[in-house]
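K.L.:
Okay, here's the prediction I keep looking at, along with the sequence it came from:
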Amino acid sequence: MTKQQQQLAEEFVTLLETEQLEWKKGWSGISARPYNPVTGTVYHGVNRFRLLLTAQALGYQDPRWCTFHQIQQNNWRLKSGKGQSSRVEIWMPYDRELKKWITWEEFREQGGITERYCLRTKSYPVFNGDMIEGIPQLEVTLQEVDPVELVDTISDSMQVPIVYHETDRAFYRPSEDRIYLPNREQFFSTYDYASTALHELAHATGAAHRLNRKLTGSTSQESYAQEELVAEITSCFLSSELPVQQTEEHIRNHQAYVQSWIRQIREKPESLVRAIQSAEQVSNYLEYHEKRITWEEYQKRVGEVQSNTPSEEKLPEKHPQREEKERMDSILKDVPDFGTNQKRRIVAVESTKDYEDPDFTPNRYNSKGSGREDYYRVVGIQEGGWYVEPVEDKIYHSYREAEKAIKATPAWKQISYDRLIQESGKERTRKLEAREKIRTEVDNLEEKISQLKEKQGYLKQLLKECEENPKLAQARQQILEYEKSIGRMESCMKEAGEAELLAYAKQCEEYLAFGESVDQLTDVLKTKEQMSMREAVSVCKTPDLLQKAGCKPLPMHMSQQHLLDCMHPKQKENAHYHGLTKAEIKKIPEALECPVILAESMTRKDTMIALLDYREQNGNPLLVAIRPNGKALYQVEQIDSNFIMSVYGKDHFQNFLQKMIKEDKLIYIDQEKGKRLGYFGKEIEQFAFKDKEILKQISSQTVEKGKRIGRHL
């Protein structure tokens, strides 16, 4: 038992002792299963129980939980984290010899659990969405729930009959596999009835042919208490998944067993963990039999690993898993889907008081010839949802007759007339919205078709080239892949000839290799695998223009740490975070081929600055800081490199440009491109030189210092 589980047991006992534990809540139809909105992780077992316990103790209403790092990454803000967090724990591989965590890939390569390698739990704090400012508003889907229909669906699916009798006792009898309940009219409300029935259905899951818990028939208070503890925690889980509401009777039962639970958990804290695991199984089982989740999802939840689970086609004919699935399929095929109304049509009783219709009043006067007589008929929403219409050609002389006819017809389900009118209006609104959406989609589709027709000639020519020249087709595909990766909407090589296409495709191959490194790096971060931040990635070969400016013909690199800092969301507290997108980063190798400006750095004598020909998403020109003729740690070796220190958007660029001119730092200027991009104007015209001419080379001092400092990377 872990330290975190021990603490959880103590917290649970404290709540029991202070009588603060009640899962009682209203039936809102809102699913509140704890989850992480950033990773999509849905918490299970002990983590799920701990988070629900914390939410109850602190009054949280939001089911979302995030780490502090995730809050910072998304530019959200924690209101006041002190004493407001909970903890979750995960299993991770651990190297006993080196005393450090390792990746799952390394763990598998070493053969799994050995004397050296083991699995240990790792815990970290998480904060509820109620405590996070800036987090998107929680999207809530309300669903109306018919409590009786819910109970009937699960009872039929589990094949557990419910017997009603004249008594105030509710119980499950394992020897008969039946549930005994008081008559429905004895309950104060349908909610009380459904809550009681679901509580007993939870006990029924313990039967040997279901989840096979030990259901003793003895009168031992401790044995009963253990099973009631499972039911109590199940109630906690179901309160967030199914519309379960504790009744006063359940709260009295809870109080009756409290002392037994406290004693048992204090003596054997692991009994709480076992109860949580059983309760997780019970809630998943009931969700499956409510047809909320599929068989595959149910199997996944109860812990079957996909890679180790044989597919149904490969199972032996007598395999228990196949037999259980076939048994459940045969039961569930005859059980109506809960909440879909496939079995019963919603109807109501309409009278001549509600609606004036000549066809509805065949005889406006009673048999004595005087006085208006009211008539009744059964109506429902027309197929298609536009208006209310009669569901049969029959008129009744009393409301009771019409209601009796509804009860005698299994395909009908009665609701109030007012609610039926409301549902008809809702359905009509939904249909109109759907029509409008379809109309908009058609307009968009027509616009796309028009665009495709405009490009038809180009596409035909492209197809012809592909058929005649497979090498050219492959080149176009490579160019398309690169341009897509950087978000380029229209190919820059649309009018290029064959030789230009083939040459550019070869360059794209190098650009794509850098792009893959960027993707792999961000993927590793998502999986939280360990990596060396000082290790560099290859960016590109040093372009000719940089070589003319004094750089040696070396490869260019950038450390993983610098790369991640450039893509990290901007923060005032850290000037190294530049908030660039992956697409902006992936453009660097191509942009370095033809920069707008090359200049010596005004702050570091060992650094060259390159101004690129595109802006960051905030509109600032992009600068690349390069250490010429330095060193890079690449594939575990120190190699010579023109090392990229950082990439960032430059604020107040005009002031920066004026200062570079004043201090004579310029090495190269592309005047035409710079003016076209709006980077500068007349202030550059003072330089009398041919366009794209190198003004001067990097000073020897810069090169030598670059070498010296590079050795310490």
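P.N.:
Happy to help now that I have it.

K.L.:
only C-alpha atoms for contact and neighbour calcs from this point on.
P.N.:
Noted.

K.L.:
check which helix or strand covers the nearest residue to residue 187 once chain neighbours are set aside.
P.N.:
Once flanking residues are discounted, residue 187 sits nearest to residue 193: 5.8 Å by Cα to Cα, 6 or more residues apart in numbering. Residue 193 is part of helix 190-204 when elements are defined by DSSP states H and E.

K.L.:
Can you point out the buried residues in that helix?
P.N.:
191-204 (16 or more other Cα atoms under 10 Å).

K.L.:
What is the subsequent helix or strand relative to that helix?
P.N.:
Later in the chain than helix 190-204, the nearest helix or strand by DSSP H and E is helix 221-241.

K.L.:
Hey, what's the angle from that following helix to helix 190-204? Just curious.
P.N.:
With axes from the mean of the first three to the mean of the last three Cα atoms, to 10 degrees defining the directions, helix 221-241 sits at 120 degrees from helix 190-204.

K.L.:
before we go on, here's another structure to hold up against the first:
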Amino acid sequence: MGFQDKGQRHGSTLYSEVTDQIIAQLEEGILPWVKPWDDGRVPLGLPRNGQTGRCYSGINVLILWHMVFDRRFHWQRWVTYRQALAMGGHVRKGEQGTTVCYADKFIPKRNDAEQASGGEEPRQIAFLKRFTVFNLDQCEGLDDDSANGPVTRNEAVLIPRADALIEASGADIRIGGDEAYYAPAFDHIVVPPPHIYYEPINWYRTALHELGHWSGHPSRLDRLPKTSFGSPEYAREELVAEMASAFLCAELGIVPTVRHADYIGSWLSVLREDSKAIFRAASQASKAADYLMNFLPPTEAGEDRVSEGRLAA
């Protein structure tokens, strides 16, 4: 079932635009979901709506992160033109906005009536809708309360939040050896001990990556592929776990120094064949990150996310 944007051309264009941009970055060896958070300019974390404070999710995270670093913005907060006015400020004249989107479904009235009369479930049609948002750097009269927060939060005092999440998940994590992997058949994770990492902070990035896979078990989000290493489905799952780890690291204040790019070739193959693949993977990565963050107490889990299907903009 394809997506439509009140006449599919707009949705298809957006899929192609975003996918082509990510392909270009991967071809240069750049992972779009991993950014130099410790460059001293922008607070660590996921992009948030400046009025509601809720996180964007899915493909919108990649779109907004790219713009933050491409245009050297200082904030992770974004608002629509109307929201800026409602908050007592305004978007500066001449500023160019950034397109974000949400995916949702609707039931055509004719289709609804026809199938209802035949006793069938109405057929839903998915669509993709665009919104334009502006970074707080592009606005006047607005303040970002997060500006006073730490830009980099690698301090050991904050890493226990990741420890708390890992423990609260209840995942069977076995420390040892020199390989990291998730074994679906036995539902356990194997991660090398932190001391063998050149910089122990990277242990968290690895553990969260494997927890991303763990979240896809049939008893949880039921997402894992039935195929083996090397298949397109396997590459898609690695892409989901990679982005889920990046989203979790951003939320937990972890800035890993290692950049795992082992699957770039297979990711490129998947994205070149399907312009919607990165949208699906990013959406699943956000669902995995949400699932894992929810193991933390409400006061620790942070603010609500805004998914593509619930974009409060």
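P.N.:
Received the coordinates, thanks. Bear in mind that the values here come from a model prediction, so they are computed numbers and not experimental data.

K.L.:
ok, back up a step: so where is the helix holding residue 193 of the first structure in the second structure?
P.N.:
Using TM-score structural alignment, helix 190-204 of the first structure lines up with residues 200-214 of the second structure.

K.L.:
before we move on, what about stretch 6-15 of the first structure?
P.N.:
Under the criterion TM-score structural alignment, stretch 6-15 of the first structure matches residues 16-25.

K.L.:
before we move on, the earlier item: what sits against the residue nearest to residue 187 of the first structure?
P.N.:
Contacts for residue 193 of the first structure (Cα atoms under 8 Å, 6 or more residues apart in numbering) come out as 148, 184, 187.

K.L.:
can you count the residues close to the last one?
P.N.:
Here the number of neighbours of residue 187 of the first structure (other Cα atoms under 10 Å) works out to 15.

K.L.:
now do residue 478 of the first structure
P.N.:
Neighbour tally, residue 478 of the first structure, other Cα under 10 Å: 20.

K.L.:
That one is in contact with residue 505, isn't it?
P.N.:
Yes - taking Cα atoms under 8 Å as the definition, residue 478 of the first structure is a contact partner of residue 505 at 6.0 Å.

K.L.:
if I look at residue 444 of the first structure, how far off is residue 42 of the first structure?
P.N.:
Plainly put, residue 444 of the first structure is 37 Å away from residue 42 of the first structure if you go by Cα to Cα, to the nearest Å.

K.L.:
Just confirm residue 642 of the first structure is within a strand.
P.N.:
Yes - assessed with DSSP: H, G, I helix; E, B strand; the rest coil, residue 642 of the first structure lies in a strand.

K.L.:
Aligned counterpart of it in the second structure, please.
P.N.:
Aligned partner of residue 642 of the first structure by TM-score structural alignment: none.

K.L.:
quick one: residue 199 of the first structure and residue 171 of the first structure, what's the gap?
P.N.:
Counting by Cα to Cα, the separation of residue 199 of the first structure from residue 171 of the first structure is 9 Å.

K.L.:
SS state for residue 281 of the second structure?
P.N.:
Strictly by three-state DSSP, residue 281 of the second structure counts as helix.

K.L.:
wait, it sits on residue 238?
P.N.:
No - counting by Cα under 8 Å, residue 238 is not a contact partner of residue 281 of the second structure; they are 9.3 Å apart.

K.L.:
circling back to that earlier point, what's the average per-residue distance for the match of stretch 6-15 of the first structure once overlaid on the first structure?
P.N.:
Average distance, stretch 16-25 of the second structure versus aligned residues of the first structure after superposition (mean Cα distance after the TM-score superposition for the first structure): 1.7 Å.

K.L.:
No more questions from me, cheers.
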